[in-house]
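A.B. asks: Output the structure for:
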Amino acid sequence: MPTEIDGTLSPRYSPTYISATWDGTGSVEDASRALGFSRAKGYELVRSGRFPCRVLRIGRKTRVVTASLLRVLESGNPEYNDARSGCHPTH
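C.D. replies: Next up, the predicted model:
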């Protein structure tokens, strides 16, 4: 579910680009955009425990596990937290 800009897929948020360039974790902002929603919506989902991927809180930082994000992008199914009960990424 990469973000679309002007009708073309944004390569920055494609699974291929993410797997080639991200380390073990990525920002909530970038993961949210890859899933098709805004930064604000991403943080709202993190706070409510409904972000569709595994999220790590490290001190004051919140990071998204890259492998989890890739599985969600490829399958279209949320895999972590309360996401399975009804939170689906939108375009």
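A.B. asks: contacts, neighbours, all on C-alpha from now
C.D. replies: Noted.
A.B. asks: Next one: residue 45 relative to residue 31, how far apart?
C.D. replies: 12 Å (CA to CA, to the nearest Å).
A.B. asks: which of these two has more neighbours?
C.D. replies: Set residue 45 next to residue 31 and count neighbours by other CA atoms under 10 Å: residue 31 wins out with 28 against 18.
A.B. asks: ok now do residue 72, which residues does it touch?
C.D. replies: Contacts for residue 72 (CA atoms under 8 Å, 6 or more residues apart in numbering) come out as 52-53, 78-79.
A.B. asks: and for comparison, fold this next one:
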Amino acid sequence: MEETSRALGFSRAKGYDLVRRGAFPCRVLRSGRTTRVVTASLLHVLESGEPECNGARAERRTPS
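C.D. replies: Got it, this is the predicted structure:
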């Protein structure tokens, strides 16, 4: 996260804040306390300048 945030031009704290709000410009994977940036998404954002936000949060499905 620190390197990705720096590459995108903001601080690590701002990066985590954006992830928490679902507004980070790249797709991220969260597992417990771990946050990983999807490399292909980061490359897409850096090349195109277009955000590829995590607008949709993972839905919890209940067994039917």
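A.B. asks: Most neighbours among the contacts of residue 72 of structure 1, please name it.
C.D. replies: If you rank the contacts of residue 72 of structure 1 by neighbour count (other CA under 10 Å), residue 52 sits at the top with 30 neighbours.
A.B. asks: which residue lines up with residue 41 of structure 1 in structure 2?
C.D. replies: Taking TM-score structural alignment for the superposition, residue 41 of structure 1 sits opposite residue 14 in structure 2.
A.B. asks: Quick check: next helix or strand after the strand or helix carrying that match?
C.D. replies: When elements are assigned from DSSP states H and E, residue 14 of structure 2 belongs to helix 12-21. Following helix 12-21 of structure 2 in sequence order, the next helix or strand is strand 28-31 (DSSP H and E).
A.B. asks: quick one: that next one aligns where in structure 1?
C.D. replies: The aligned range for strand 28-31 of structure 2 is 55-58, by TM-score structural alignment.
A.B. asks: got the contact list for the residue nearest in space to the middle of structure 1?
C.D. replies: The centre of structure 1 sits closest to residue 31, judged by CA atoms, centre = their mean, with a distance of 3.2 Å. Contacts for residue 31 of structure 1 (CA under 8 Å, 6+ apart) come out as 64, 69.
A.B. asks: quick one on the thing from earlier: buried ones in the match of strand 28-31 of structure 2?
C.D. replies: Across stretch 55-58 of structure 1, burial judged by 16 or more other CA atoms under 10 Å covers residue 55.
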